[in-house]
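pasting the structure only:
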């Protein structure tokens, strides 16, 4: 079953690279008592993710936070080394959370996993964005095509805020 508006996020633990090395972060730590924009990409460093989806959120970070959002996070089915390198190379380190869902546990629990083996990627996340308030999904925007970042874009999210 796919998560829907009004549903609570499932409990999960992510890894994130920080200046002090890798840290584990839980859904409670990220979302409890907060208003957070979460967006997911099929893979760090992939073309649409790196050239379109992530840059929109980085460029509009202040606008999003200015609309009462406490935090922004991106998640991918990649390990924390890859997510940390992506954060560093994109200029996003320290600006938004780069969460590694290394075994796709969270992604599968949401029902937003996709088998992209045909493209050589294996099990990954569908591309989506959501607004989460105190752990509950308030808006959800899932792309039909993983090569597109329109309904899950920062611009769409800003309109919804």
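Noted; the coordinates are in hand. Everything quoted here is computed from the prediction, not taken from an experiment.

from here on, just use CA atoms for contacts and neighbour counts.
Noted.

and the end-to-end length of stretch 117-134?
Between the opening and closing residues of stretch 117-134 we find a distance of 34 Å, counting by Cα to Cα, to the nearest Å.

now do stretch 27-40
Using Cα to Cα, the distance between the terminal residues of stretch 27-40 is 15 Å.

how about that stretch: buried residues?
By neighbour count, with 16 or more other Cα atoms under 10 Å as the criterion, the buried positions of stretch 27-40 are 28, 30-31, 34-40.

where's residue 126 relative to residue 83, distance?
Distance from residue 126 to residue 83, counting by Cα to Cα: 17 Å.

looking at the two, which is more packed in?
A side-by-side neighbour count of residue 126 and residue 83, using other Cα atoms under 10 Å, places residue 83 first with 28 against 25.

ok so, going back, got JSON lines for the buried residues of stretch 27-40, with distance to residue 157 and secondary structure too?
What follows is the buried residues of stretch 27-40, written out as JSON lines (distance: Cα to Cα, whole Å; DSSP: H, G, I helix; E, B strand; the rest coil):
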{"residue": "28", "distance to residue 157": "22", "secondary structure": "helix"}
{"residue": "30", "distance to residue 157": "19", "secondary structure": "helix"}
{"residue": "31", "distance to residue 157": "17", "secondary structure": "helix"}
{"residue": "34", "distance to residue 157": "17", "secondary structure": "coil"}
{"residue": "35", "distance to residue 157": "13", "secondary structure": "strand"}
{"residue": "36", "distance to residue 157": "11", "secondary structure": "strand"}
{"residue": "37", "distance to residue 157": "8", "secondary structure": "strand"}
{"residue": "38", "distance to residue 157": "10", "secondary structure": "strand"}
{"residue": "39", "distance to residue 157": "10", "secondary structure": "strand"}
{"residue": "40", "distance to residue 157": "13", "secondary structure": "strand"}
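
here comes the other one, which I'd like you to weigh against the first:
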């Protein structure tokens, strides 16, 4: 079943690159007691993700913070090392937290996966954005396959009012 507005974010563990190496972070730790703008991309360093999706959130980080967003999180079915390198190359440090869903468990728990095997990518997370307040989804924007628009930083910013 696909997550929807009003649902609690499922309990799973993701991986974040730290100076001490990859470290687990639970969704309870990530989303509990605060407001988080989360967006998912099919893959780090892929064309739309690198040219539009991540840069939009990097560019809008201060404006989102001014609207009460405590943290912006980017998640992808990649490993923590790839996510860290992508974030560094995109200037995301201090603006967007890069989180790995290496096995796709989080994406699957959300009901937001797709099979990219015909592109050599395996099962990946769909492109989406959401606003999560204290672990509850308050805004959810799921893209149609191949599209980019409703999951953008600009669209989520408009929803913050």
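Sure, I can see it. Keep in mind the model is a prediction, meaning the values are calculated, not measured.

Provide the TM-score value for the superposition.
For this chain pair, the superposition-based TM-score is 0.96 by TM-score structural alignment, normalised by the length of the first structure; 160 aligned residues with a Cα RMSD of 1.0 Å.

just the closest of the buried residues of stretch 27-40 of the first structure to residue 64 of the first structure, please.
Within those, proximity to residue 64 of the first structure (Cα to Cα) peaks at residue 37, which comes in at 8.4 Å.

helix or strand right after the lengthiest helix in the first structure?
When the first structure is scanned for its longest helix (criterion: DSSP state H), the result is helix 80-90. Heading C-terminal from helix 80-90 of the first structure, the first helix or strand you meet, by DSSP states H and E, is strand 97-100.

so the helix or strand following that following strand corresponds to what in the second structure?
Moving toward the C-terminus from strand 97-100 of the first structure, the next helix or strand (DSSP H and E) is helix 105-110. The aligned range for helix 105-110 of the first structure in the second structure is 105-110, by TM-score structural alignment.

for the residue lying farthest from the centre of the second structure, give its distance to residue 49 of the second structure.
Here the centre of the second structure is the reference, and by Cα atoms, centre = their mean the most remote residue is residue 118, at 23.3 Å. Computed with Cα to Cα, the distance linking residue 118 of the second structure and residue 49 of the second structure is 19 Å.

residue contacts, residue 115 of the second structure?
121-124 (Cα atoms under 8 Å, 6 or more residues apart in numbering).

return the set of buried residues in stretch 135-153 of the first structure.
With burial defined by 16+ other Cα under 10 Å, the residues of stretch 135-153 of the first structure counted as buried are 135-143, 146, 149-153.

kindly apply the preceding question to stretch 99-109 of the second structure instead.
Neighbour count says stretch 99-109 of the second structure has 99-102, 104-109 buried, by 16+ other Cα under 10 Å.

make CSV out of these and add distance to residue 73 of the second structure.
Rendered in CSV, the data for these read as follows (distance: Cα to Cα, whole Å):
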residue, distance to residue 73 of the second structure
99, 7
100, 10
101, 12
102, 15
104, 16
105, 16
106, 13
107, 14
108, 17
109, 17
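
so which residues of the second structure form helices?
Using DSSP H, helices in the second structure cover 27-31, 47-48, 54-59, 61-66, 80-89, 105-110, 153-160.

of all those helices, which one comes closest to residue 21 of the second structure?
Taking Cα to Cα as the criterion, residue 21 of the second structure comes closest to helix 80-89 out of those, the separation being 8.6 Å.

what about the closest one, distance to the chain center?
Put simply, helix 80-89 of the second structure sits 13 Å off its chain's centre (Cα atoms, centre = their mean, to the nearest Å).
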